[in-house]
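# Structure here, sequence nowhere to be found:
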């Protein structure tokens, strides 16, 4: 089968569409014929080698952790899904990849809602799991005032909607050109950067209860100052979080948080209720994946970058 892989660490041009053996669904898993799959910033970090000490890979490595497609194999012990069903989901996250391919084995999934296109569903699962995991850790619920740093990105756009759906007030930082977009998701937009504390104070006179940092832009000291302490801040993007006493949330590897795969079905329900969508920044064919990786590395993609098969 065709799969997006790299045999050496490096820039986006090390990517290639290679012919690799098809995977098959083992116990508790399903296999899908992929229609679309997501690209995450972590994929770029893995490919570049920046994470090689933290998460060494066996090369060549097939990228991608989430996908949407049509079920064609059901492993032993799996119930509630059968061949022909349309689903979206994530791979075994300990594998760190495998979804940017013609066939992918999913470890967690939900039925694809009609309200989401293949591209939207293909880019949904990893961001939903991440956002749900962090919102659960921060105990975000009705009455919470949550600040999301980097609200226009893939995880940020999802986290805004999930937090609003559970009754939170959300302030989302973004560049001025993305304020209308962020407001359309349900957040109160604010410009990131110097003076953020004053701007947030004006928007939330009673203070901020929790912060999710999706940007990793070096703003953690300022974000901690906006809350009761570093324990009320979680980052998914700043690898230097520990020196500020901030938790870096990861879904796999040493010190990983509990995976929040229950969020997939919840997001599907919200989508059918027109309360959740997946903004797609751009969709590329798998053959144009290097261009997709370069766009991701700019840090300016508005929403999720998706690869189609």
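Received it, and whenever you're ready, just let me know what you need. On a predicted model such as this, the values are computed, not experimentally measured, just so you know.

# from here on, contacts and neighbour counts on C-alpha atoms
OK.

# Now residue 126. Nearest residue, chain neighbours left out?
Counting by Cα to Cα, 6 or more residues apart in numbering, residue 66 is the residue found nearest to residue 126 once chain neighbours are left out, at 5.6 Å.

# nope, residue 188 is what I was after
Using Cα to Cα, 6+ apart, the closest residue to residue 188 is residue 171 (4.6 Å).

# Please identify the helix or strand for the one you found.
Taking DSSP states H and E as the criterion, residue 171 maps to strand 169-174.

# For that strand, enumerate the helices and strands it packs against.
strand 145-149, helix 154-165, strand 188-191 (3 or more Cα pairs under 8 Å, 6 or more residues apart in numbering; DSSP states H and E).

# Just tell me which of those ends up closest to residue 37.
Each of these has some distance to residue 37 by Cα to Cα; the shortest is helix 154-165, at 13.4 Å.

# In terms of secondary structure, what does that closest one contact?
Where contact means 3+ Cα pairs under 8 Å, 6+ apart, helix 154-165 is packed against helix 125-137, strand 145-149, strand 169-174.

# Could you name the stretch from these that's closest to residue 247?
helix 125-137 (10.0 Å).

# list the buried ones in that closest one?
Across helix 125-137, burial judged by 16 or more other Cα atoms under 10 Å covers 125-135.

# Give the other helices and strands that it contacts.
Secondary elements touching helix 125-137 (3+ Cα pairs under 8 Å, 6+ apart): strand 66-74, strand 86-90, helix 154-165, helix 262-272.

# make it 7 Å
Applying 3 or more Cα pairs under 7 Å, 6 or more residues apart in numbering; DSSP states H and E, one finds that helix 125-137 contacts strand 86-90, helix 154-165, helix 262-272.

# Use this one as the comparison:
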């Protein structure tokens, strides 16, 4: 098997059969390329690989101080790769089938409290067009719990503000309906009706909600920059990103007593175990109350 041809086939498989996003496909191919380098350096062919070879590869990447999370992701990518080889290239045995991923300690994500959210929103200069757009961005991120890619890919045709819902295209091109709150609706309408209508939109970008000054869809990198800049202006020292608003959205709902299944649906999580991390955030808060106020703590 020729690596170049195999990876090209794998890329098409991920795109058309698995319907993965471009970012996910790039990540899978990057993991396979790491394995390719190891195989070529050790004169290994795909047809003759066994579980011991996979274990040695994992030991090899561990020497570079790669985190357990990254190791687990690489292993997941290789499992998809070998499953593809079994289906499409008649690989006789799967050397990775019984290999277990390293245990990953579950980390409590960084969240902003209500006061910090208000501080960040107050740092936005609403006297400028960009400020009005950024206000709509933050309100939408926090009000709907979107991933940054879902925000930048949000379409005008998927806004149903009259019934307080938006349609989101999530991972794997899966669509879901997400309720949108009053503040997000208010500033989305102000941005769309007062700011966006005056932007000369580039051909092919007409349906994207959030645009830059040149009329193109806002990039993920630009959203990161906007949030970092606002955090600095608001004096927030926590390491935050667009995903922080998604975490804050979920944790505030769970702390307020929202049903975990409903939060799972809104976030677009395939497994409720992913959503359950936000119950741990709540427990951390309760523990802090005990520590601060209980006389025996």
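Sure thing, it's come through. Bear in mind the structure is a predicted one, so any value in this text is a computation, not a measurement.

# Can you calculate the TM-score here?
Put the two chains on top of each other and the TM-score (TM-score structural alignment, normalised by the length of the second structure) is 0.30; 157 aligned residues with a Cα RMSD of 6.5 Å.

# Can I get the helices and strands packed on helix 125-137 of the first structure in TSV including distance to residue 180 of the first structure?
Converted to TSV, those look like this (distance: least, Cα to Cα, whole Å):
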stretch	distance to residue 180 of the first structure
strand 86-90	29
helix 154-165	13
helix 262-272	21
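
# These into a markdown table, with extra columns for mean neighbour count and distance to residue 73 of the first structure?
A markdown table is the format used below for those (neighbours: other Cα atoms under 10 Å; distance: least, Cα to Cα, whole Å):
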| stretch | mean neighbour count | distance to residue 73 of the first structure |
| --- | --- | --- |
| strand 86-90 | 29 | 12 |
| helix 154-165 | 26 | 29 |
| helix 262-272 | 19 | 20 |
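
# which non-adjacent residue is nearest residue 86 of the first structure?
residue 70 (4.6 Å).

# Let me know whether the one you found touches residue 87 as I believe.
Yes: contact criterion Cα atoms under 7 Å: residue 70 of the first structure and residue 87 qualify, at 6.4 Å.

# what sits against the residue nearest to residue 282 of the first structure when sequence neighbours are not counted?
In space, and not counting its chain neighbours, residue 282 of the first structure is closest to residue 305: 5.2 Å by Cα to Cα, 6+ apart. Going by Cα atoms under 7 Å, 6 or more residues apart in numbering, residue 305 of the first structure touches 38-39, 280-283, 292.

# buried set for the host helix or strand of residue 131 of the second structure?
Secondary structure assignment for residue 131 of the second structure, by DSSP H and E: helix 129-144. Within helix 129-144 of the second structure, the residues that count as buried by 16+ other Cα under 10 Å are 130-144.

# next SSE after it?
helix 148-152.

# for that following helix, packing partners?
Secondary-structure packing of helix 148-152 of the second structure (3+ Cα pairs under 7 Å, 6+ apart): helix 220-234.

# Buried by neighbour count: which residues of the helix it packs on qualify?
For helix 220-234 of the second structure, the neighbour count (16+ other Cα under 10 Å) marks 220, 223, 226-228, 230-231, 234 as buried.

# which one of those residues sits closest to residue 84 of the second structure?
Checking the buried residues of helix 220-234 of the second structure one by one against residue 84 of the second structure (Cα to Cα), the nearest turns out to be residue 220, at 30.3 Å.

# which residues does that closest one contact?
When contacts are counted by Cα under 7 Å, 6+ apart, residue 220 of the second structure touches 148-149, 152.

# Next one: it from residue 11 of the second structure, what distance?
23 Å (Cα to Cα, to the nearest Å).

# Same question for residue 273 of the second structure.
Computed as Cα to Cα, the residue 273 of the second structure to residue 11 of the second structure distance reads 29 Å.

# With neighbour numbers in mind, choose between those two.
Per other Cα atoms under 10 Å, whichever of residue 273 of the second structure and residue 11 has more neighbours is residue 11, with 20 against 11.
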